[in-house]
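> got a predicted structure plus its sequence, pasted below:
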Amino acid sequence: MPPTVPPRPTAPLERLKRLHPRVIDLSLDRLRRLLDRLDNPERRLAPVLHVAGTNGKGSTVATLRAIAEAAGHRVHVYTSPHLVRFNERIRLSGTLIDDAHLNDLIDEVETVNNGAEITFFEVTTAVAMLAFARVPADLTILEVGLGGRLDATNVVDRPAACCITPVSFDHQDYLGTTIEAIAAEKAGILKKGVPAVIGPQLEAARATIAATAREVGAPLHVYGEDWHCAPVEGDGFRFDDRDGHLSLPAPTVQGLHQIANAGMAVATLRAQSAVPVSEAAIRAGLGWVRWPARLQPIENTPLNRHLPEQARLWLDGGHNPAAATVIRAFLQGFDPVEEPVTLIVGMMQGKDLAGFLGPLIPQAARAIAVPIPGQEKSCPPGDVAAAISDAGLQGSMARDVISALEIIRSEAKPDTRPVVLIIGSLYLAGRVLEDAGLLPE
């Protein structure tokens, strides 16, 4: 039986959503003031690995954690957003924070803040820092929420290493409208003397990040120059850096792009000197990696009952053009006649519909637009369906994911093995996981 999904957010979390009139307001001043009042827990963390970028952050963080834990280290992890429940964002020495502990910390931080202006993400980052400072660990992994330079996680003065995954267009309203501007914001996490591991980048992003690293004095470890990774024949990949080469198993998460994400994790751990990590731990950790809603197969759940028995269901939270490019490579592995692909698409307003759908539509036999439940800024399905049609495939709509699955079942041909991919938003992915009874652990 799938695990029971716990109730939706607790009362303290709902309170926090009303703390500030703006959803996003990039600044470090408010959080620094609050952390000062909390006796600066960010200065008492176990060595920090700081991860920024547009695509691959979450998978890289998951791989870092898996390898570090395989090496026997206790690891704190802070990520965002969550998929089903907030507790997923704060992992204390290997275990998700429990509700009672979380609520107590929120109450403590609210009391210290004493009604001063603050954002939801700033308060929850302070909560994470306080929790991490009080529970022993060997390593702390912080995933940037938005951008880097002014992101709340960028209050750590000297991490053990920084990592920047591929940079592409997303959140242009806050980060800038050019790759150079966005890359400059991401590079704002780099620090003097701290190893800077740079993943595969567009040339404009790579040049901007490298210039920032030279300006602040961060030693560079650049993909394609200082380290390399590539798949090898069979099931694995080769990793090379200044210290030699490793022949490694492919990570357990799906998609060829995950080799680059795994490479970034390996390069970061080999660049830092705060905790020892052996080749054996790297190999073991790659076999343990779990990261929900990234080309995740959905099997033996209540949702599968709404599809033909032979159908396969997948879920991915990708929502920008760069994510679509890697998802396209995955879809190209299916036979369009025997394994027709149906996309179920739900997206948030403000996303690049044409840029996201353009690489995917040629790989699909059909696409169905759905709303994202509980999200006021969910893009109307009519707009998504129109974008699907503009991309070259007649778009249709359904009132929800289950209705879309029922449509696929009713129209499936008996001599095919339908492939269904639900895509377009991490918010949609979270609701799908909840409906499937798959609770991220």
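Received the coordinates, thanks.
> please make it C-alpha for all contacts and neighbour counts, starting now.
Fine.
> what strand or helix carries residue 231?
Assessed by DSSP states H and E, residue 231 sits inside strand 228-232.
> what's that strand packed up against?
Other helices and strands packing on strand 228-232, by 3 or more C-alpha pairs under 8 Å, 6 or more residues apart in numbering; DSSP states H and E, are strand 236-241, helix 258-271.
> buried ones in it, by neighbour count?
Neighbour counts using 16 or more other C-alpha atoms under 10 Å place 228-229, 231 of strand 228-232 among the buried residues.
> with stretch 56-69 instead?
Across stretch 56-69, burial judged by 16+ other C-alpha under 10 Å covers 56-69.
> take these and lay them out in a markdown table including secondary structure and distance to residue 245.
A markdown table is the format used below for these (DSSP: H, G, I helix; E, B strand; the rest coil; distance: C-alpha to C-alpha, whole Å):
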| residue | secondary structure | distance to residue 245 |
| --- | --- | --- |
| 56 | coil | 23 |
| 57 | helix | 24 |
| 58 | helix | 25 |
| 59 | helix | 22 |
| 60 | helix | 20 |
| 61 | helix | 22 |
| 62 | helix | 22 |
| 63 | helix | 19 |
| 64 | helix | 18 |
| 65 | helix | 21 |
| 66 | helix | 20 |
| 67 | helix | 17 |
| 68 | helix | 19 |
| 69 | helix | 22 |
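> make a markdown table out of those and add distance to residue 50.
Listed next are those as a markdown table, based on distance: C-alpha to C-alpha, whole Å:
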| residue | distance to residue 50 |
| --- | --- |
| 56 | 14 |
| 57 | 10 |
| 58 | 12 |
| 59 | 14 |
| 60 | 11 |
| 61 | 9 |
| 62 | 13 |
| 63 | 13 |
| 64 | 11 |
| 65 | 12 |
| 66 | 16 |
| 67 | 16 |
| 68 | 14 |
| 69 | 17 |
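> and which of those residues is nearest residue 164?
Nearest to residue 164, judged by C-alpha to C-alpha, of the buried residues of stretch 56-69 is residue 57 at 8.0 Å.
> and residue 131, what helix or strand is that in?
Residue 131 belongs to helix 120-134, assigned by DSSP H and E.
> the helices in the stretch 151-300 of the chain, which residues?
Applying DSSP state H, counting those that start in this stretch to the stretch 151-300 of the chain gives helices spanning 172-175, 179-186, 203-216, 258-271, 279-286.
> below is an additional structure, to be compared with the one above:
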Amino acid sequence: MTDGSDAFFAEWDRRGPSARRSVERAGLLVRALDAGTAGTPVLTVVGSKGKGTAATYASAALAAAGYRVVTVTSPALRRERERIRVDGAAISDTDLARLGERIRDATRRLPERRSGAGYLSPSGLFTIAGVLHARAVGADVIVLEAGMGGVSDEVSLFAPDVVAMTEVFAEHVGVLGDSPAEIAANKAGVTAATTSAVVSLPQSPPVTEAIATTVAARTHDRVKPEVIGPSGLPEAVLPAAYGRRNAELGCAAAERLLDAVGRPQPSPDRLHRVLSSVRLPGRLSWHRLPGTTILIDSAIDRSGAATALAEAYARWGGVDHVLVCLPDHKDVAGVIAELADLPVTYVRLPEYRHLRFTHPLPPHWTVMDDTQLTRERLASLGERIVGLGTVYFTARLLDLLNAETEHLFEA
């Protein structure tokens, strides 16, 4: 690492082949750092997809109310410091280096990690660092996006005042649970005894029941999950397609948090102004190279690919080429079916050795490693290109295109 983030990846880089993250070890680190939230309200976003959108819009709505908001999301768009933001703006290299030193020093004081034992995960360490930074800058509220799971994620170390749940589906089966309902119970498990509200997008009946049962147990029947419908916000201040629901969820969660702490809601004019400034790079975002326009979306299943193609056809009437990067645990088969006979290049990410790219592919697809992808290669694929896949890949495209990712909204 050359950006000061090496401390966040130290144990992950040394993990064994079967080792898993250790939330318990992360809890020891929180105590070593005295990194509690100390009365600062916390809004936590969990779910299978769309968490970043919900967290960004919740943060924007809270900033519109006059709050100073620290937001932690995962993974980064282009630079690791983008995982921690203040009022939508990424922290500086200096801030990241300072936080990394605190993480490194505190980790040295922990019991030595035995071979094969659980490790401190990068996303968990950025969560802890974000809470530390919130204290340093005097944040009024903290918005945390779960990396994976809920009770099994480091966000569970910080009791949320409000929980927002995006759609839950069968992702990470066998890791978080053996069914969407079990996965939902894990994610809803982030709810604490002090949580005042849990807001959710509509879910399947088994998932709805699992969320309700988990929340009831965590809050001693004090809190009932609230399903969020259309917000009534103008379409112009919300993202396109499926992102709209997640944005509305984030805004609803922010509204519940303001109610919980007795803070006035922002005026409609100010709320609309701030929401109108939100940018979501890598989520149905449009970018240009000379002679080429590129639609980038972090679609990981067939429905996401279909949505992105629909947006492309609506603007262009056709697509010249599609870049796809999906590891084996994503819906590779569904995306293959959706792309049908379109010209496709499948991109692998050899740097991420925890991801496997072995799914059988159509014979007409081109296959390449991301190191072979250049601006010139991208432009040679046509005038109308769609880039789809895991956030690690969309981040690679955004970096290649030098996309603006420093500021997600203007408060």
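Perfect, I can see it now. Keep in mind the model is a prediction, meaning the values are calculated, not measured.
> superposed, how do the two chains score by TM?
After superposition, the two chains reach a TM-score of 0.84 (TM-score structural alignment, normalised by the length of structure 2), with 388 aligned residues with a C-alpha RMSD of 2.8 Å.
> circling back: pick the most deeply packed of the helices of the stretch 151-300 of structure 1.
helix 258-271 (a mean of 26; mean count of other C-alpha atoms under 10 Å).
> list the contacts of the helix holding residue 131 of structure 1.
16-20, 23, 30-31, 34-35, 38, 41-42, 44-46, 76, 78, 90, 92, 102, 105-106, 109-110, 140, 152-153 (C-alpha atoms under 8 Å, 6 or more residues apart in numbering).
> and that helix, what's buried?
Here helix 120-134 of structure 1 shows 120-133 as buried, counting by 16+ other C-alpha under 10 Å.
> kindly reformat those as JSON lines containing distance to residue 341 of structure 1.
Formatted as JSON lines, the buried residues of helix 120-134 of structure 1 follow (distance: C-alpha to C-alpha, whole Å):
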{"residue": "120", "distance to residue 341 of structure 1": "39"}
{"residue": "121", "distance to residue 341 of structure 1": "37"}
{"residue": "122", "distance to residue 341 of structure 1": "41"}
{"residue": "123", "distance to residue 341 of structure 1": "42"}
{"residue": "124", "distance to residue 341 of structure 1": "39"}
{"residue": "125", "distance to residue 341 of structure 1": "40"}
{"residue": "126", "distance to residue 341 of structure 1": "43"}
{"residue": "127", "distance to residue 341 of structure 1": "43"}
{"residue": "128", "distance to residue 341 of structure 1": "41"}
{"residue": "129", "distance to residue 341 of structure 1": "43"}
{"residue": "130", "distance to residue 341 of structure 1": "46"}
{"residue": "131", "distance to residue 341 of structure 1": "44"}
{"residue": "132", "distance to residue 341 of structure 1": "44"}
{"residue": "133", "distance to residue 341 of structure 1": "47"}
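> now do the contacts for residue 140 of structure 1.
Contact analysis of residue 140 of structure 1 by C-alpha under 8 Å, 6+ apart lists 45-49, 75-77, 132.
> state the distance from the most centrally placed residue in structure 2 to residue 166 of structure 2.
Centroid check for structure 2 by C-alpha atoms, centre = their mean gives residue 52 as the closest residue, at 3.8 Å. Using C-alpha to C-alpha, to the nearest Å, we find residue 52 of structure 2 at a distance of 10 Å from residue 166 of structure 2.
> what of residue 287 of structure 2?
Using C-alpha to C-alpha, one obtains 27 Å as the distance from residue 287 of structure 2 to residue 166 of structure 2.
> now residue 388 of structure 2
Remark: distance between residue 388 of structure 2 and residue 166 of structure 2 (C-alpha to C-alpha) = 20 Å.
> how about residue 350 of structure 2?
From residue 350 of structure 2 over to residue 166 of structure 2 the distance is 30 Å, taken as C-alpha to C-alpha.
> more crowded one of the two?
Neighbours around residue 350 of structure 2 and residue 166, counted as other C-alpha atoms under 10 Å, are more numerous at residue 166. The numbers are 26 against 13.
> quick one: that one and residue 100 of structure 2, what's the gap?
Using C-alpha to C-alpha, residue 166 of structure 2 is found at 30 Å from residue 100 of structure 2.
> what do you get for residue 65 of structure 2?
31 Å.
> how about residue 346 of structure 2?
Plainly put, residue 346 of structure 2 is 35 Å away from residue 100 of structure 2 if you go by C-alpha to C-alpha.
> quick revisit: what about the contacts of helix 120-134 of structure 1, which are in helices?
Among the contacts of helix 120-134 of structure 1, the members falling in helices (DSSP state H) are 16, 30-31, 34-35, 102, 105-106, 109-110.
> and the two most separated of those residues?
For those, the farthest-apart pair by C-alpha to C-alpha is 30 and 102; their separation is 21.1 Å.
> more crowded one of those two?
Between residue 30 of structure 1 and residue 102, counting by other C-alpha under 10 Å, residue 102 is the more crowded of the two (22 against 17).
> need the counterpart of the more buried one in structure 2.
In structure 2, the residue paired with residue 102 of structure 1 according to TM-score structural alignment is residue 96.
> would you indicate which residues of stretch 395-404 of structure 1 are buried?
Of the residues in stretch 395-404 of structure 1, 395-398, 400-402, 404 count as buried by neighbour count, 16+ other C-alpha under 10 Å.
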